[in-house]
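Enquirer: One predicted model, sequence on top.
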Amino acid sequence: MGFTSVLAQSAVTDLDRAERWYATLFGREPDARPMEGLLEWHLAGASGVQVWQEPGRSGSSTVVLAADDLDALATALTGAGIAHDGPQPGGGSRVLVLPDPDGNRVVLTGA
């Protein structure tokens, strides 16, 4: 038995606000809306990110995503209005930590 994909999740209070933020992060609208209160962005292979409207769990999620050019991505995110402190050393590579509007952590890793 082997695993073939992963769907990382963030729980949010306001789905419309989260959709705008994550659409800015990914540079596109959600790829799917599988059910009420759920948005999905499909990434490499069969992996992706789900954003759930679950106010009781919001603000406690962490999503880690690998990026191929962290500096270019940081520059693009700044230009798109997503605030951050820039890439920092971490875990044998570099990380860019982004808080979403609910305080969930989106951690981008890369060179």
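Expert: On my side now, so go ahead.
Enquirer: CA atoms for contacts and neighbours, from now on please.
Expert: Noted.
Enquirer: Show me the strands in the protein, by range?
Expert: In the chain, the strands defined using DSSP state E lie at 7-12, 32-35, 38-42, 48-53, 62-66, 88-90, 93-99, 105-110.
Enquirer: Presented hereafter is structure B, for comparison with structure A:
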Amino acid sequence: MVFEITIQIRVANFQKGLHWYQLLLGKEPDFIPHEGFAEWELIPGSWLQVAEGKPSVGSGPLRLAVTSIEDMRDKLRDLEIEDVEVHSREGVPVKWCTFSDPWGNYIGLFEYLNKEEEANRAKEILKK
């Protein structure tokens, strides 16, 4: 039985990567077990690790659900990520975008179009 997930992203410069991901996620890491390594629990049981090392360019994307892609696009501009195009398609219940961090790791954001569905999904996930 799978009950938890951890995804690791590598960055060539740990201090810059730590700062960049703190700004993206809007919080300090939840756990820094040793130099060159930090972890954020994004939702209960789902961890993002940022580790110093050779980036896996083109990996991913790691897709994160957000409540407002537009608000996150503003935050991305602060992180020097420009020209993020938001996509949608008939029959798909979300809009989404994909970009890469400064080390080439692909990251995506998605937002539920139906806010009631979004609230129900968040409630279901966060109660577990």
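Expert: That came in fine, so what should we check first? Keep in mind the model is a prediction, meaning the values are calculated, not measured.
Enquirer: So after superposing, what's the score?
Expert: Superposed pair, TM-score by TM-score structural alignment, normalised by the length of structure 1: 0.80. Supporting alignment: 108 aligned residues with a Cα RMSD of 2.1 Å.
Enquirer: want to try TSV for the strands of structure 1, with mean neighbour count and distance to residue 72 of structure 1 as columns?
Expert: What follows is the strands of structure 1, written out as TSV (neighbours: other Cα atoms under 10 Å; distance: least, Cα to Cα, whole Å):
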stretch	mean neighbour count	distance to residue 72 of structure 1
strand 7-12	21	23
strand 32-35	11	27
strand 38-42	19	21
strand 48-53	20	21
strand 62-66	16	13
strand 88-90	12	14
strand 93-99	19	11
strand 105-110	19	11
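Enquirer: any chance of these in TSV, plus distance to residue 79 of structure 1?
Expert: TSV is the format used below for those (distance: least, Cα to Cα, whole Å):
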stretch	distance to residue 79 of structure 1
strand 7-12	24
strand 32-35	26
strand 38-42	21
strand 48-53	22
strand 62-66	20
strand 88-90	19
strand 93-99	14
strand 105-110	17
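Enquirer: Which residues are in contact with the residue nearest in space to the middle of structure 2?
Expert: For structure 2, residue 64 is the residue whose C-alpha lies nearest the centre (Cα atoms, centre = their mean; 4.5 Å). Residue 64 of structure 2 makes contacts with 107-110, as judged by Cα atoms under 8 Å, 6 or more residues apart in numbering.
Enquirer: ditto for residue 3 of structure 2
Expert: For residue 3 of structure 2, the contact set (Cα under 8 Å, 6+ apart) comprises residue 45.
Enquirer: Residue 88 of structure 2 too?
Expert: Residue 88 of structure 2 touches 94-96, counting by Cα under 8 Å, 6+ apart.
Enquirer: which one of these sits closest to residue 28 of structure 2?
Expert: Distances from residue 28 of structure 2 to the contacts of residue 88 of structure 2, taken as Cα to Cα, are shortest for residue 96 (25.2 Å).
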